[in-house]
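S.K.: Sequence first, then the predicted structure, then my questions.
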Amino acid sequence: MAKQKSEWFDWIKALLIAFALAFIVRTFFFAPIVVDGPSMMPTLHDRDQMIVNKFLYDIDEPKRFDIVVFHASDQKDFIKRIIGLPGEHVAVDDDVLYINGEEVKEPFLTAQKQNRMSTNSLTSEFKLEELPGEYKQIPEDHVLVLGDNRNNSTDSRMLGLIPMDQIVGKTSLIYWPFDRMQTISK
């Protein structure tokens, strides 16, 4: 009887430790997210399930073209791509991205640009000064984000610049559905 109680106690202890570890990992390191909507098409599809690395930006700086999850409101997280970094000026003219006046290629948009109707622009023209906040350059601890589906994305063009403390983390791994399982690179 004592052996049976000891066995139960060991099982309960193991389960409590497992739940505690799962809670710590999910709270501080990694979390699942489900893509909601078409704003990141064709890179990400509606209902793709991904893993968010929540601690990366505690040890490293964000990089241009990272795909990030951020708090758009108290109830809603968005997933977008970092386009502009602190200290930079961003503009789009005739579907060309300019960072500090220099043209920057966006390889993830190549297919979309080739398949669009010649009269339709993929990204409406804008300058950083025209966005909410009217900044001349992106301030420290902020980034400019855009969705890959530029004509159907609520991003920095409407929301303004995103403070770094609103970023949940970086995501690059699609784990569901299985036929779309992949690591997203730029």
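M.R.: Structure's in. What do you need?

S.K.: CA atoms for contacts and neighbours, from now on please.
M.R.: Fine.

S.K.: What is the longest strand of the chain by residue count?
M.R.: Ranked by number of residues, the top strand in the chain under DSSP state E is strand 167-176.

S.K.: Looking at the chain, which helix is longest?
M.R.: Longest helix in the chain by number of residues (criterion: DSSP state H): helix 2-28.

S.K.: what element comes up after it heading to the C-terminus?
M.R.: Later in the chain than helix 2-28, the nearest helix or strand by DSSP states H and E is strand 30-34.

S.K.: try this one next to it:
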Amino acid sequence: MNKTSERKKFKLKRPERISSEKQKKTILSAFFFLFFLFVLIWGIRTIRTYQVDGLSMNPTFEDGDRLFIAKEKQLVRYELITFFPDEQKKTSYVKRIVGLPGDKIRTEGNALYINEQLAENSALTEGLEAKKLPDGTLKVTITKEVWDALSDLEEIPADSYFVLGDNRSNSTDSRHLGLIKKDQIDGVVIFRYYPFDSIGLVK
């Protein structure tokens, strides 16, 4: 075989190699595009924005703070959630979970006792209507309507939660609204993105 035929064979192989590299780049680009699209769709479905309106969560949040909330997140004690009250479907509140399904409760007069030690979070034990009792229960003053709804219960039912605002003297929460059902909850607060000097994860 002469040198001319060897060069011809070499020249025939180069386009195949270039074509193969282009195919790899195209497949890789398509993969990254689909991955980006998946992340975008997942984010739209599971992450929402929320703007704080009012002073009921001071000092944790200020009026106008902007938050990210996660829709598919496990609900645990002290978590901050957003929810829609039954009577105000278009108004969303942000509050803190202090009572979970299965927590022992009892009513006495206009007071509700939640038999859980809540002292580990100072924001929950401050305020005019919340007092840490010697036996570790949390005592809050509730409205007559809430008392009527809870007076026959010995524990918080399944898929129900007792929530409070951190600013107890200026908050409409479970003391006035009663227990919050799981299907009323829109999501769990995970991140504050505004104001810029307060950006960060929310606890």
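M.R.: All right, it came through fine. Here the structure is a predicted model, which means the values were calculated and not measured.

S.K.: hmm, back to that, show me what the longest strand of structure 1 is packed up against.
M.R.: strand 49-53, helix 56-59, strand 67-71, strand 182-183 (3 or more C-alpha pairs under 8 Å, 6 or more residues apart in numbering; DSSP states H and E).

S.K.: Which residue range of structure 2 does it align onto?
M.R.: Mapped onto structure 2 using TM-score structural alignment, strand 167-176 of structure 1 covers residues 185-194.

S.K.: Report the mean deviation for that stretch after fitting onto structure 1.
M.R.: Comparison of stretch 185-194 of structure 2 with structure 1 after fitting gives an average deviation of 0.9 Å (mean C-alpha distance after the TM-score superposition for structure 1).

S.K.: quick one on the thing from earlier: outside of the longest strand of structure 1, which residues touch it?
M.R.: 48-57, 66-71, 180-185 (C-alpha atoms under 8 Å, 6 or more residues apart in numbering).

S.K.: what's the distance between the residue lying closest to residue 182 of structure 1 once chain neighbours are set aside and residue 168 of structure 1?
M.R.: Distances taken as C-alpha to C-alpha, 6 or more residues apart in numbering place residue 174 nearest to residue 182 of structure 1, at 5.3 Å, with adjacent residues excluded. Note on residue 174 of structure 1: its distance to residue 168 of structure 1, by C-alpha to C-alpha, to the nearest Å, is 17 Å.

S.K.: Also residue 121 of structure 1?
M.R.: 31 Å.

S.K.: Compare these two and say which is more crowded by neighbours.
M.R.: When residue 121 of structure 1 and residue 168 are compared for neighbours, residue 168 comes out ahead with 22 against 15, by other C-alpha atoms under 10 Å.

S.K.: how close does the more buried one sit to residue 71 of structure 1?
M.R.: In terms of C-alpha to C-alpha, residue 168 of structure 1 sits 7 Å off from residue 71 of structure 1.

S.K.: What of residue 62 of structure 1?
M.R.: 16 Å.

S.K.: between these two, which one's more packed in?
M.R.: residue 62 (20 against 16).

S.K.: what's the matching residue for residue 40 of structure 1 over in structure 2?
M.R.: Match for residue 40 of structure 1 (TM-score structural alignment): residue 57.

S.K.: For that match, list the residues it contacts.
M.R.: Per C-alpha under 8 Å, 6+ apart, neighbours of residue 57 of structure 2: 94-95, 165-167, 171.

S.K.: Residue nearest the middle of structure 1, spatially speaking?
M.R.: The centroid of structure 1 falls nearest to residue 68 when counting by C-alpha atoms, centre = their mean (1.8 Å).

S.K.: related to what we said a few turns ago, what about the residue nearest to residue 182 of structure 1, neighbour count?
M.R.: Neighbours of residue 174 of structure 1 (other C-alpha under 10 Å): 24.

S.K.: State the distance from the nearest residue to residue 68 of structure 2 once chain neighbours are set aside to residue 183 of structure 2.
M.R.: Distances taken as C-alpha to C-alpha, 6+ apart place residue 49 nearest to residue 68 of structure 2, at 4.6 Å, with adjacent residues excluded. Plainly put, residue 49 of structure 2 is 19 Å away from residue 183 of structure 2 if you go by C-alpha to C-alpha.

S.K.: Give me the more crowded residue out of these two.
M.R.: residue 49 (14 against 10).

S.K.: what residues are up against the closest residue to residue 160 of structure 2 other than its chain neighbours?
M.R.: Leaving aside its chain neighbours, residue 160 of structure 2 sits nearest to residue 181 (4.5 Å; criterion: C-alpha to C-alpha, 6+ apart). By C-alpha under 8 Å, 6+ apart, residue 181 of structure 2 lies in contact with 159-161.
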